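> based on what follows, work out the 3D shape:
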Amino acid sequence: MSATMPPALQLEALSYAYARGRPALQDVSFSVPPGSFTALLGPNGAGKTTLLSLVTRLFQAPGGRVLVCGHDLRQAPRAALGAMGVVFQQLTLDLDLTVIQNLRYSALLHGLSGTLARTRIEEALARAGLEERGRTMVRALSGGMRRRLEIARGLLHEPRLLVLDEPTVGLDVDSRREIVAEVHAFCREKGLAVLWTTHLIDEVWPEDRLVVLHGGRVRAAGSVREVMGKANAGSVGEAFGALTRGKAA
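Modelled structure (predicted):
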């Protein structure tokens, strides 16, 4: 990977407060290097979903900057969003369409049509292990299959950054582990940058980059080893406990 490439995602001094509420995010800054798997780890209520809402332009921060592959989200939203694939925490598939129909609709939204769309959809089905489920209604899929489909859909336009908001919530242990491993493998093999938010320590792998968010603030960021060193801890769990202990503010 070229050293001159900009970060896949760069956040600069982002803050956000809901109406009449305490700040949800306060001066958040960190980056996701190209080709890296970056885990955004924080307890429930830490501000992870709010942060991803800013990154995906569902919300707009009053200040600070979001850059996706060098594109400023505020000044060049089309280029920034086009470089990003997103998997939201809440299911966004149409349950009353088939697997293929969901993918076709997404392809059209990204300007893919004809042979290219068909090729990408075939590749997506193979990647998700859903080759035999193309004509199945999404409503009939298991939770794990739905998540695989959402991830495949998020990659359909070949983004350089994939953002996932607690994508394993509600899944059984085996499905959760399989999806974590599959996204790590895709990141490693394809050079895709990933920002994966979670409150589950076991979803963080030793080779990952790690950002610990608590009370709307970044408590530590860097390699797993660096974060453990900052917390003077012998494991990710110990580091997480030390960095999120006490009051959030």
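> only C-alpha atoms for contact and neighbour calcs from this point on.
Noted.
> can you give me the helices in the chain?
Remark: helices assigned in the chain by DSSP state H are 48-55, 77-82, 99-109, 114-128, 143-154, 173-190, 224-230, 236-243.
> centre of the chain to the fifth one, how far?
This means helix 143-154. From the chain centre to the centre of helix 143-154 is a distance of 13 Å (C-alpha atoms, centre = their mean, to the nearest Å).
> buried stuff in that helix?
Gly143, Gly144, Met145, Arg146, Arg147, Arg148, Leu149, Glu150, Ile151, Ala152, Arg153, Gly154 (16 or more other C-alpha atoms under 10 Å).
> just the first one next, same as before
Going by neighbour count (16+ other C-alpha under 10 Å), the buried part of helix 48-55 is Lys48, Thr49, Thr50, Leu51, Leu52, Ser53, Leu54, Val55.
> swap in the third one?
Judged by neighbour count (16+ other C-alpha under 10 Å), helix 99-109 contains these buried residues: Val99, Ile100, Gln101, Asn102, Leu103, Arg104, Ser106, Ala107.
> now swap in the last one and tell me
Residues of helix 236-243 classed as buried under the neighbour-count rule (16+ other C-alpha under 10 Å) are Val236, Ala239, Phe240, Ala242, Leu243.
> picking that back up, need the buried residues of helix 99-109 in CSV (columns: distance to Arg139).
Shown next, in CSV, are the buried residues of helix 99-109 (distance: C-alpha to C-alpha, whole Å):
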residue, distance to Arg139
Val99, 10
Ile100, 13
Gln101, 13
Asn102, 12
Leu103, 15
Arg104, 17
Ser106, 18
Ala107, 20
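> ok, Ser31 to Val218 distance?
12 Å (C-alpha to C-alpha, to the nearest Å).
> do the same with Pro206
To Val218, Pro206 is 20 Å away according to C-alpha to C-alpha.
> between the two, tell me which one has more neighbours.
Taking other C-alpha atoms under 10 Å, Pro206 and Val218 do not tie; Val218 has more neighbours (22 against 12).
> show me what contacts the more buried one?
Counting by C-alpha atoms under 8 Å, 6 or more residues apart in numbering, Val218 touches Val28, Ser29, Val211, Val212.
> apply 10 Å and report the result again.
25-30, 40-42, 46-47, 211-212, 243 (C-alpha atoms under 10 Å, 6 or more residues apart in numbering).
> and this one, please, so the two structures can be compared:
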Amino acid sequence: MQKDPSRDGPRVPVLTVKNVSYWYGSKQALDDVSFDVYPGRVTALLGPNGAGKTTLFSLITRLFDAPTGRIEICGRSPAEWGSKALAPLGVVFQQPTLDLDLTVKQNLRYFAALRGIKRKEADERMLRALEALDMAERINERVRSLNGGHRRRVEIARGILHSPKLILLDEPTIGLDVPTRTAIVRHIHELARTGNIGVLWATHLFDEVEPDDDLLVLTRGRIVARGAAKDVVAETGAKDLGGAFRLLIGGDTEEDIAA
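Take a look at the predicted model:
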């Protein structure tokens, strides 16, 4: 079992993926994938195009059902518990899913209502989330008027509104400028630490992975490296994460890992 280096003993994972495989017809997308995500930790998922990252996220969120293996969120299998198992999960998808014609507040209130959160509590939660993301002053603006970075921050606020124990982020900073990306990366890491939340972050940008983050390298549907990012780099003998990644998957450029 993996251990949280900040603690003396093993911890209970908020996400367990065990021996999961998946096929699209005769093509195998995932091959016996196993890993854990722990509270208070960011787990970065790196992999080239077609490695199986999107398939993996679809299985965890139960858009697809895994024909083999087992997935558990806080000890519960979504295949067995349905929506109850998904309740501790927050998700930020790669594709925007906000209603552009509603205000920030209306979008977040709608989501809170779906989660059964009463309006007074929902308003308090959304204000805290938006303040943490430097978005409180835009609460009454229509989403359509926001730039890409601000919209992404609203989606992150929505993803944490119900106090999840696990957050999945699928390329959450795609298309954003460097300062905005840096701010979001910093906030997610701080959120994981202070909120004791487990984070699974799929990214194709090496600078979004901190040296102490847990790292999974996925290629051709299999995990080929795991461990603290700095340890994976050291084990390959590379100078940096980009170099280590290229050695592990046999790629030549950073573009090879675009998901």
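> let me have the contacts of Val218 of structure 1 in TSV, extended by distance to Glu166 of structure 1.
Shown next, in TSV, are the contacts of Val218 of structure 1 (distance: C-alpha to C-alpha, whole Å):
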residue	distance to Glu166 of structure 1
Leu25	18
Gln26	21
Asp27	22
Val28	19
Ser29	20
Phe30	19
Leu40	10
Leu41	10
Gly42	10
Ala46	13
Gly47	12
Val211	14
Val212	14
Leu243	20
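> filter the residues you listed down to the buried ones, PyMOL style.
PyMOL command restricting those to the buried ones, with burial defined by 16+ other C-alpha under 10 Å:
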select buried, resi 25+26+28+29+30+40+41+42+46+47+211+212+243
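> off-centre distance for stretch 59-70 of structure 1?
Distance, centroid of stretch 59-70 of structure 1 to centroid of chain: 16 Å (C-alpha atoms, centre = their mean).
> in structure 2, what range does that stretch match?
Mapped onto structure 2 using TM-score structural alignment, stretch 59-70 of structure 1 spans residues 64-75.
> go on, stretch 191-208 of structure 1?
With TM-score structural alignment as the criterion, stretch 191-208 of structure 1 aligns to 196-213.
> rewinding a little: of all the helices of structure 1, which lies closest to Met1 of structure 1?
helix 173-190 (11.5 Å; C-alpha to C-alpha).
> what's the mean distance for the closest one versus structure 2?
Once superposed with structure 2, the aligned residues differ from helix 173-190 of structure 1 by a mean of 1.4 Å; criterion: mean C-alpha distance after the TM-score superposition for structure 1.
> return the set of buried residues in that helix.
Residues Ser175, Arg176, Ile179, Val180, Val183, His184, Phe186, Cys187 are the ones in helix 173-190 of structure 1 that count as buried (16+ other C-alpha under 10 Å).
> same check on stretch 212-230 of structure 2?
213-223, 225-230.
> just the ones of those residues in strands?
Asp214, Leu215, Leu216, Val217, Leu218, Thr219, Arg222, Ile223, Ala225, Arg226, Gly227, Ala228 (DSSP state E).
> could I get those as JSON lines with distance to Gly116 of structure 2?
Formatted as JSON lines, these follow (distance: C-alpha to C-alpha, whole Å):
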{"residue": "Asp214", "distance to Gly116 of structure 2": "33"}
{"residue": "Leu215", "distance to Gly116 of structure 2": "34"}
{"residue": "Leu216", "distance to Gly116 of structure 2": "34"}
{"residue": "Val217", "distance to Gly116 of structure 2": "37"}
{"residue": "Leu218", "distance to Gly116 of structure 2": "36"}
{"residue": "Thr219", "distance to Gly116 of structure 2": "39"}
{"residue": "Arg222", "distance to Gly116 of structure 2": "38"}
{"residue": "Ile223", "distance to Gly116 of structure 2": "37"}
{"residue": "Ala225", "distance to Gly116 of structure 2": "40"}
{"residue": "Arg226", "distance to Gly116 of structure 2": "38"}
{"residue": "Gly227", "distance to Gly116 of structure 2": "38"}
{"residue": "Ala228", "distance to Gly116 of structure 2": "37"}
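> which of these lies closest to Asp256 of structure 2?
Nearest to Asp256 of structure 2 among these: Thr219, at 10.9 Å, using C-alpha to C-alpha.
> how far away is the closest one from Gly251 of structure 2?
10 Å.
> one more: Thr16 of structure 2?
Relative to Gly251 of structure 2, Thr16 of structure 2 is positioned 29 Å away (C-alpha to C-alpha).
> returning to what we had before: export the buried residues of helix 48-55 of structure 1 to CSV and tack on distance to Met1 of structure 1?
Output for those, formatted as CSV (distance: C-alpha to C-alpha, whole Å):
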residue, distance to Met1 of structure 1
Lys48, 28
Thr49, 30
Thr50, 30
Leu51, 27
Leu52, 26
Ser53, 28
Leu54, 27
Val55, 24
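> name the nearest of these relative to Leu81 of structure 1.
Nearest to Leu81 of structure 1 among the buried residues of helix 48-55 of structure 1, with distances taken as C-alpha to C-alpha, is Val55, at 9.0 Å.
> report how many residues lie close to Ala11 of structure 1.
One correction, residue 11 of structure 1 is Leu, not Ala. 20.
> got a list of what whatever residue of structure 2 lines up with it touches?
When structure 2 is aligned by TM-score structural alignment, Leu11 of structure 1 is paired with Val17. Taking C-alpha under 10 Å, 6+ apart, we find Val17 of structure 2 in contact with 32-37, 56, 59-60, 69-73.
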